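1. curious how this folds, go ahead:
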Amino acid sequence: MSPAAKTRVVIADDHALVREGLRKVLELDDTVELAGEAANADEVMARLAQGGVDLLLLDLLMPGCNDVDLIQRIHAAHAGLPVLVLTMHADPHIARRALEAGAGGYLTKDISTELLIDAVHHVAAGRSYVDPSLSAALIRQEPKAPEPLESLSPRERQVLVALVRGQSLVDIAAALQVAPNTVSTYKTRLMDKLDQASLSDLVRYAVRHGIVD
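-> Got it, this is the predicted structure:
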């Protein structure tokens, strides 16, 4: 990208109103150009495959996106693409995981317009940018024992997200193209790993750890 070129940004968020608001914010900066939008993980990957993107502004939680898994997929397929996470979760542990997965920046959705635009330019230029409200916490954060979530396989994490979003075992099985009994086995296994006794406990655990909104 030449110095005079605009920064081409793709907005990825499953809420249309949020995308509209972000679009209006970015339009305030004449050095930024909207290069597309995406409402789920598949749309993100499809748009990135077309090229012509300088930065992805990414909501951490969308359909088809489990925690930081999508960042890892993006980093594997488009290693040089700057990713700026914009999320509701002001959790330094989640922020660290996102940055370790390959994100160049991490912001919460209560930031100002000025901070968002500043972060877009920083991350697009290859520099890191972390929400000021989280910076000190990240520096202070001591190494922790591995979280139970980290023991889940990608498929177990996928089943977890589907369950806490209210999908039935039959629906999940159809989406994953496996037998319902297989999904039931995944459910039992992940509940055991996460030490949760019921589906309601599982939902509360998932919300508490930023797996779903």
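2. from here on, contacts and neighbour counts on C-alpha atoms
-> Noted.
3. now the helices: where do they sit in the chain?
-> 16-26, 41-49, 69-77, 92-101, 113-124, 132-140, 154-164, 169-176, 180-194, 199-208 (DSSP state H).
4. please give the structure of this sequence too, so both can be compared:
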Amino acid sequence: MLEPTRLLLVDDHAVVREGYRRLLETRAELRIVGEAATARDALDAFRRLAPDVLVLDLGLPDMGGVELIRRLLQREPGARILVFTMHREPLFATQALRAGAQGYVTKSSPPEVLVQAVLQVAAGRPFISPDLAPELALALVDRPRAPLADLAPREFEILRLLLEGLDPEEIGRRLSLSAKTVRNCHYQIKSKLGVRSDIELTRLAMAHGLV
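-> Prediction:
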């Protein structure tokens, strides 16, 4: 008999975690081995538990999910990560997949889609939820490339925190960076996007669904 696929759930809302824990545990081939509410707890839990698949929400209270994906794969290159999030914008999916996630499912998907996605990612196959796949394909192929899509995952994460109104010191604490590094990255982001001020930066982010 095959061993069940071991899952680690990462979401900062306990009620949400409980909901999809119950869903996933209805399948005999799946077993929840741990939960985490923050990125730092997730890194520690992954090291201790070595799950087969990490099911991850992008909206975490310390560092964001995209940065967590990047750091986790630096430590564990073979980690299999499925993003399960409310964000339907192709930009978030693009950044998560570029950082190394193998799957991306929106929380508006039917429950069976999450189960299917977990099984596919556990088997080493990529998975994009059907409600997002056509839009993501258009964003990647048929439309002009969005400027924000050119940002590296860490730049994207810093921009997201800047747009939340955090100062460089707080962003540095969350991402374990110096405030100087954050300020330099802030300048590089504006330069890469071709904007001269934070007002222009915010307008660009709003136009592409990041705000």
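5. one step back: can you lay out the helices of structure 1 as CSV showing distance to Leu84 of structure 1 and mean neighbour count?
-> Output for the helices of structure 1, formatted as CSV (distance: least, CA to CA, whole Å; neighbours: other CA atoms under 10 Å):
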stretch, distance to Leu84 of structure 1, mean neighbour count
helix 16-26, 13, 15
helix 41-49, 13, 17
helix 69-77, 10, 18
helix 92-101, 9, 18
helix 113-124, 7, 18
helix 132-140, 14, 13
helix 154-164, 23, 19
helix 169-176, 29, 16
helix 180-194, 29, 16
helix 199-208, 22, 15
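6. which one of the ones you listed lies closest to Lys6 of structure 1?
-> Evaluated over those, closeness to Lys6 of structure 1 peaks at helix 113-124, with 10.4 Å, by CA to CA.
7. how far away from the center of its chain is that closest one?
-> Remark: helix 113-124 of structure 1 is offset 18 Å from the chain centroid, using CA atoms, centre = their mean, to the nearest Å.
8. what's the matching range in structure 2 for it?
-> Aligning helix 113-124 of structure 1 against structure 2 (TM-score structural alignment) gives residues 111-122.
9. average separation of that stretch from the aligned part of structure 1, please.
-> By mean CA distance after the TM-score superposition for structure 1, the fitted stretch 111-122 of structure 2 averages 1.0 Å away from its aligned residues in structure 1.
10. other residues contacting that stretch?
-> Stretch 111-122 of structure 2 has contacts (CA atoms under 8 Å, 6 or more residues apart in numbering) with 5, 23-24, 52-53, 55, 80-82, 84, 102-103, 105, 126-129.
11. follow-up on the earlier one: of all the helices of structure 1, which one is nearest Met62 of structure 1?
-> Of the helices of structure 1, nearest to Met62 of structure 1 by CA to CA is helix 41-49, at 6.7 Å.
12. tell me which other helices or strands that closest one touches.
-> strand 32-38 (3 or more CA pairs under 8 Å, 6 or more residues apart in numbering; DSSP states H and E).
13. ok so, going back, relative to Glu147 of structure 1, which of the helices of structure 1 is closest?
-> helix 180-194 (9.1 Å).
14. before we move on, the earlier item: of the helices of structure 1, which is nearest Val32 of structure 1?
-> Comparing the helices of structure 1 by CA to CA, helix 16-26 comes nearest, at 6.4 Å.
15. so where is the closest one in structure 2?
-> Taking TM-score structural alignment, helix 16-26 of structure 1 hits residues 14-24 over in structure 2.
16. mind putting the helices of structure 1 into JSON lines with distance to Pro63 of structure 1?
-> Output for these, formatted as JSON lines (distance: least, CA to CA, whole Å):
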{"stretch": "helix 16-26", "distance to Pro63 of structure 1": "13"}
{"stretch": "helix 41-49", "distance to Pro63 of structure 1": "6"}
{"stretch": "helix 69-77", "distance to Pro63 of structure 1": "10"}
{"stretch": "helix 92-101", "distance to Pro63 of structure 1": "17"}
{"stretch": "helix 113-124", "distance to Pro63 of structure 1": "24"}
{"stretch": "helix 132-140", "distance to Pro63 of structure 1": "26"}
{"stretch": "helix 154-164", "distance to Pro63 of structure 1": "9"}
{"stretch": "helix 169-176", "distance to Pro63 of structure 1": "13"}
{"stretch": "helix 180-194", "distance to Pro63 of structure 1": "18"}
{"stretch": "helix 199-208", "distance to Pro63 of structure 1": "15"}
